[in-house]
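K.L.:
Quick one: sequence plus predicted model below, questions after.
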Amino acid sequence: MSEQTHTGRCLCGAVTFEVSGPAKWTGYCHCHSCRKHTGAPVSAFAGFERDQVRMTGQPLARFASSPGVQRGFCARCGSTISYEGERWPSEFHVHVGAFDRPEDFAPTGQGFPEERIAWLHLEMPAPP
């Protein structure tokens, strides 16, 4: 695993985190729940093994958005930070926009494309 460390935070800076090494995967999520959680027509995530992620600031507030799913956010400013689900029990998914350098996590796939908003058309970034 790479020794590179990526940092991130919420809008107010209360919730901060560090991630060691590369993401297992990156992708857009088109699901209804992600749209409601972020207020955006699509979300971008990077998936990591739990032991790669270290929370360094205030603890995440969590909301059980559906059975077996916890969505993490800042209790102070409301910024969306994470997704944790029983479907991927060893993983911690971070919203790409919460990273200090989101450009390091270009999406390479799409989740729930059948729920994509009809007017939204995305091009997948070219591989680095």
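P.N.:
Received it, and whenever you're ready, just let me know what you need. Computed from a predicted structure; not experimentally measured. Numbering: from 1, shown residues only.
K.L.:
use CA for all of it now, contacts and neighbours both
P.N.:
Fine.
K.L.:
all strands of this structure, in order?
P.N.:
Along the chain, counting by DSSP state E, strands occupy 5-9, 16-20, 25-29, 43-49, 53-55, 61-66, 69-73, 80-85, 91-95, 110-111.
K.L.:
Next, format the ones you listed as JSON lines and append mean neighbour count and distance to residue 104.
P.N.:
Listed next are the strands of the chain as JSON lines, based on neighbours: other CA atoms under 10 Å; distance: least, CA to CA, whole Å:
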{"stretch": "strand 5-9", "mean neighbour count": "18", "distance to residue 104": "9"}
{"stretch": "strand 16-20", "mean neighbour count": "20", "distance to residue 104": "12"}
{"stretch": "strand 25-29", "mean neighbour count": "20", "distance to residue 104": "10"}
{"stretch": "strand 43-49", "mean neighbour count": "23", "distance to residue 104": "10"}
{"stretch": "strand 53-55", "mean neighbour count": "16", "distance to residue 104": "16"}
{"stretch": "strand 61-66", "mean neighbour count": "14", "distance to residue 104": "26"}
{"stretch": "strand 69-73", "mean neighbour count": "20", "distance to residue 104": "21"}
{"stretch": "strand 80-85", "mean neighbour count": "22", "distance to residue 104": "16"}
{"stretch": "strand 91-95", "mean neighbour count": "23", "distance to residue 104": "12"}
{"stretch": "strand 110-111", "mean neighbour count": "18", "distance to residue 104": "17"}
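K.L.:
got another, please set it beside the one above:
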Amino acid sequence: MRTERGHCFCGAIGASFVGDPFWICFDHDDDCRRAIGPLTMWVGYVAGQVAFDRGKPATFSKTPGIVRTFSSTCGSSISYQDEGLPDEVYVCIGFMDAPERFPPQAHG
């Protein structure tokens, strides 16, 4: 079974991802642009596929229903969750150890 790993810039937060992601998408919306930069990719996993095994991400919410996670040590973006999609976790491509293994499927 496919297993991927990810960590933040300083290494304080680490996670593993078991199985294939269900979605890989370039993102162009205003919220993500302001939070991360002009363009990012999100890798979508079912929540049960994601295990944080080193450190605990900090959270921030500006948009009702959306919670973003990041490293409180180095500031790296990690993920976001939408309370309307409670079983889905979208992981920032920059958090992944091998981003080249996630070809985008769409633009959003």
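P.N.:
Good, I have the coordinates. Given the structure is predicted, the values throughout are model-derived calculations rather than measurements.
K.L.:
Which one of the strands of the first structure lies nearest to residue 101 of the first structure?
P.N.:
Of all the strands of the first structure, it is strand 5-9 that lies closest to residue 101 of the first structure, at 7.7 Å by CA to CA.
K.L.:
can you tell me what part of the second structure that closest one aligns to?
P.N.:
Residues 3-7 of the second structure are where strand 5-9 of the first structure lands when matched by TM-score structural alignment.
K.L.:
Now do that stretch: everything it contacts.
P.N.:
Contact partners of stretch 3-7 of the second structure, identified using CA atoms under 8 Å, 6 or more residues apart in numbering, comprise 13-19, 95-98.
K.L.:
what two of these have the greatest distance between them?
P.N.:
13 and 19 (20.1 Å).
K.L.:
For these two, indicate the residue with more neighbours.
P.N.:
For residue 13 of the second structure versus residue 19, the count of surrounding residues by other CA atoms under 10 Å is larger for residue 13: 24 against 15.
K.L.:
Name the nearest residue to the more buried one, sequence neighbours excluded.
P.N.:
Closest residue to residue 13 of the second structure apart from its sequence neighbours, by CA to CA, 6 or more residues apart in numbering: residue 55 at 4.6 Å.
K.L.:
Can you give me the neighbour number for that neighbour?
P.N.:
With other CA under 10 Å as criterion, residue 55 of the second structure counts 13.
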